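Visitor: sequence and predicted structure below; questions after.
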Amino acid sequence: MRLVFAGTPAAAIPTLRRLATEHDIAAVVTRPDAPLGRKRVMTPSPVAAVAGELGIPVIKAARLDEEASARIAALRPDLGVIVAYGGLVREPLLSTPTRGWINLHFSLLPQWRGAAPVQRALIAGDAEFGASVFQLVAELDAGDVFATRTIAIPDGATADAALDALAVGGAELTAEVVAGISTGTAHAVPQTGTATVAPKLTLEDGLLDWSQTLDLVYARFRGVTPEPGAHTTIGGSRVKILEAQRATDVEAMPPGTIAAGKAALLIGTSTAPLAVTRVQPAGKAAMSAVDWWRGQRGAEDLRAGA
């Protein structure tokens, strides 16, 4: 089929590459170049870079306005495929492709409708993860579902690693659905069950609450890493926690209490401690958590969250 593909981050790349091997992708729609790095260099989106590599024309648009919609309509696509584009598809663009638009979403719909399904599922401590391909409609992530698939993620994975696994599995699922739409064998069914929402994360979502159990603290750490980033306050300064895991074979510590182990900084929760191995203090480079702690004056009086 003749497709238009809309996506922006690296998580959309496996689907783009997979579909490009089987279909005619008339254009890729992606967000405009954005400033990256300390020097704020204007850089194409990951999807734009791959589209260039594949020789696919690129439409860069911050939103799918009248101009972008007209450019897409001129391509006369059979189907639109969207994976984490970062903008809404509204009428008349929603009805422009002959067979409408389908969306790969990284959750088992109707769970976690919204911008941050993987992150919110990790924070909630979900035991099951997966992807869904559904017919795009005006209501957020509410269209009929063509297919879902449970996908395993690495044990202890943070949001970036979890998304990588889901992106690969989701690409295969999307390719199967597109093939089914092409042959007329794909059928979508209404979503069933209770819907939950997954709004975009804010900086405040990354604040760790040491009065909670280790399970809850670790779940939040996983869900907000690498973005917007897990953090706490120590000695009145914000410290970003880059790497951490459950502590093993250590005694419980009062919430927020800090102790230096051989390889990790132990921070108490309401149950067992969290083992922090890498941090980034405010205004400084990332470093070993233990090395940073040893350099703090009066460290024995400092507590996380204070």
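Guide: Now that the structure is in, tell me what you want to look at.
Visitor: all contacts plus neighbour counts: C-alpha atoms, from now on.
Guide: Noted.
Visitor: all strands for the stretch 201-306 of the chain, in order.
Guide: Remark: strands assigned in the stretch 201-306 of the chain by DSSP state E, counting those that start in this stretch are 230-234, 237-246, 258-260, 265-267, 274-281, 287-288.
Visitor: please apply the same query to the stretch 51-200 of the chain.
Guide: Using DSSP E, counting those that start in this stretch, strands in the stretch 51-200 of the chain cover 58-60, 79-83, 101-105, 130-135, 145-150.
Visitor: okay, the strands of the stretch 201-306 of the chain, which one's buried deepest?
Guide: strand 265-267 (a mean of 26; mean count of other Cα atoms under 10 Å).
Visitor: helices or strands up against it?
Guide: The helices and strands touching strand 265-267, judged by 3 or more Cα pairs under 8 Å, 6 or more residues apart in numbering; DSSP states H and E, are strand 258-260, strand 274-281, helix 289-294.
Visitor: go with 6 Å
Guide: Secondary-structure packing of strand 265-267 (3 or more Cα pairs under 6 Å, 6 or more residues apart in numbering; DSSP states H and E): strand 258-260, strand 274-281.
Visitor: give me the contact list for the longest one.
Guide: Pointing back at strand 274-281 there. 239-247, 264-267, 286-289 (Cα atoms under 6 Å, 6 or more residues apart in numbering).
Visitor: on that earlier part again, in JSON lines, list the strands of the stretch 201-306 of the chain along with distance to residue 77.
Guide: Compiled in JSON lines, the strands of the stretch 201-306 of the chain are given as follows (distance: least, Cα to Cα, whole Å):
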{"stretch": "strand 230-234", "distance to residue 77": "42"}
{"stretch": "strand 237-246", "distance to residue 77": "43"}
{"stretch": "strand 258-260", "distance to residue 77": "58"}
{"stretch": "strand 265-267", "distance to residue 77": "55"}
{"stretch": "strand 274-281", "distance to residue 77": "47"}
{"stretch": "strand 287-288", "distance to residue 77": "50"}
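Visitor: take a look at this one as well, against the first:
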Amino acid sequence: MRLVFAGTPEVALPALDALVESDHEVAAVVTRPDARAGRGRTLRPSPVAARALDLGIEVLRPPRPSDPDFVARLGEIAPDCAPVVAYGGLIPADVLAIPRLGWVNLHFSVLPAWRGAAPVQHALIAGDEVTGASVFSLVPELDAGPVFGLLTERIRPEDTAGTLLARLADVGSGLLVDVLDHLALGDIEARPQPEDGLSYAPKLTTEDARVDWSAPALGVDRRIRGCTPAPGAWTTYGDERLKVGPVTVLDSAELKPGALGVSKSEVRVGTGTTDVMLGDVQPHGKKAMPAADWARGARLESGTRLG
């Protein structure tokens, strides 16, 4: 089939690579416009745009999917189907109708669970044991289209949003290609999403990533892992923010919520249940470091409080 692929961040690259290596033709790529990044705030292409340019694929960067020039060019390309992975823009109904077989979206949850922008993060924060990926037909309503296929993936105790998303992107790329193969053959049919189990996963804000040390230790652990690497879990030490990496949940409860227990080799923090041991932390204006190194440099003593 003749495809136009829509995607923007790095997590979309495994799907793009898999489609390029498949029997289908990737005629063009749609991605978000170049954005300013880095200390110099220079304009940089999205990861998907950069990969497509390296592959010699036409790149379309409309300011919005309703842009008339983009709509006209998409009509000229006349794709059979438009696969989508984390594009980051809402496709209007008239644009959805351009590909002969519509737009199909690879979404990183088992729909209808966790519709929205941050399904992996919310699955971790909620303490889900299993998540997965779904390929569905894109419709105007958010992540509500009928599903062509899905897979499940166990959430590991050490998973962060970053590691889990990377794993789902890899296995999900195979699912996407398989669905497109069957769409080309005409032997697959999408099924409506069930009404039970619907939940939403809005984009996490910086405030969502603030650690509440009065919460149970498992809740603290899940929130930190769900916000790693982005938007980045944090707390406060004095008047400054302290970024916090994944922690280890301990069996004992010796400290009050937010209180530190400092030794030469480790730093513990009290929660609403048992203590947790800090992993890496990042003080304001500095690089990430082991918590014990931070404690020595800051001359922390037991009883100091976070938050």
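Guide: Cool, the structure landed. Just so it is clear, the model here is predicted, and its values are computed rather than measured.
Visitor: can you pull the TM-score for these?
Guide: Put the two chains on top of each other and the TM-score (TM-score structural alignment, normalised by the length of the first structure) is 0.95; 304 aligned residues with a Cα RMSD of 1.6 Å.
Visitor: which part of the second structure lines up with stretch 120-133 of the first structure?
Guide: Under TM-score structural alignment, stretch 120-133 of the first structure corresponds to residues 122-135 of the second structure.
Visitor: residue 45 of the first structure: how many residues sit nearby?
Guide: 19 (other Cα atoms under 10 Å).
Visitor: what's the answer for residue 263 of the first structure, then?
Guide: Residue 263 of the first structure: 14 neighbours (other Cα under 10 Å).
Visitor: give me the distance between it and residue 305 of the first structure.
Guide: Using Cα to Cα, to the nearest Å, one gets 22 Å for the distance from residue 263 of the first structure to residue 305 of the first structure.
Visitor: go on, residue 164 of the first structure?
Guide: As judged by Cα to Cα, residue 164 of the first structure and residue 305 of the first structure stand 31 Å apart.
Visitor: same check, this time on residue 79 of the first structure
Guide: Distance, residue 79 of the first structure to residue 305 of the first structure, using Cα to Cα: 50 Å.
Visitor: hmm, back to that, mind listing what's buried in the match of stretch 120-133 of the first structure?
Guide: By 16 or more other Cα atoms under 10 Å, the buried positions in stretch 122-135 of the second structure come out as 122-125, 127, 131-135.
Visitor: what residues does that stretch touch?
Guide: Under the criterion Cα under 6 Å, 6+ apart, residues 105-110, 147-155, 172, 201, 222-223, 226 lie in contact with stretch 122-135 of the second structure.
Visitor: can we see that at 7 Å?
Guide: Stretch 122-135 of the second structure is contacted from outside by 104-111, 147-155, 168, 172, 176, 201, 222-223, 225-226, using Cα atoms under 7 Å, 6 or more residues apart in numbering.
Visitor: the residues you listed, buried ones only, as a PyMOL selection?
Guide: Remark: buried members of those, expressed as a PyMOL selection using 16+ other Cα under 10 Å:
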select buried, resi 104+105+106+107+108+109+110+111+147+148+149+150+151+152+153+155+168+172+176+201+222+223+225+226
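Visitor: that older thread, what about the match of stretch 120-133 of the first structure, how long is it end to end?
Guide: 19 Å.
Visitor: same thing with stretch 260-280 of the second structure?
Guide: Using Cα to Cα, the end-to-end distance of stretch 260-280 of the second structure comes out at 15 Å.
Visitor: residue 105 of the second structure pairs with which position in the first structure?
Guide: Match for residue 105 of the second structure (TM-score structural alignment): residue 103.
Visitor: any idea how far that match is from residue 187 of the first structure?
Guide: Applying Cα to Cα, one obtains 14 Å for the distance of residue 103 of the first structure from residue 187 of the first structure.
Visitor: related to what we said a few turns ago, for the match of residue 105 of the second structure, give me its contacts.
Guide: 81-83, 133-136.
Visitor: re the thing from before, who wins for proximity to residue 296 of the first structure among the strands of the stretch 201-306 of the first structure?
Guide: Checking the strands of the stretch 201-306 of the first structure against residue 296 of the first structure by Cα to Cα gives strand 230-234 as the closest, at 10.3 Å.
Visitor: okay, and the longest helix seen in the second structure goes to which residues in the first structure?
Guide: Secondary structure of the second structure per DSSP state H: the longest helix is helix 161-185. Mapping helix 161-185 of the second structure onto the first structure (TM-score structural alignment) gives residues 159-183.
Visitor: that older thread, Serialize the buried residues of stretch 122-135 of the second structure to CSV and add fields for distance to residue 116 of the second structure.
Guide: Shown next, in CSV, are these (distance: Cα to Cα, whole Å):
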residue, distance to residue 116 of the second structure
122, 10
123, 12
124, 15
125, 15
127, 18
131, 14
132, 14
133, 13
134, 13
135, 14
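Visitor: fine, thanks again, bye for now.
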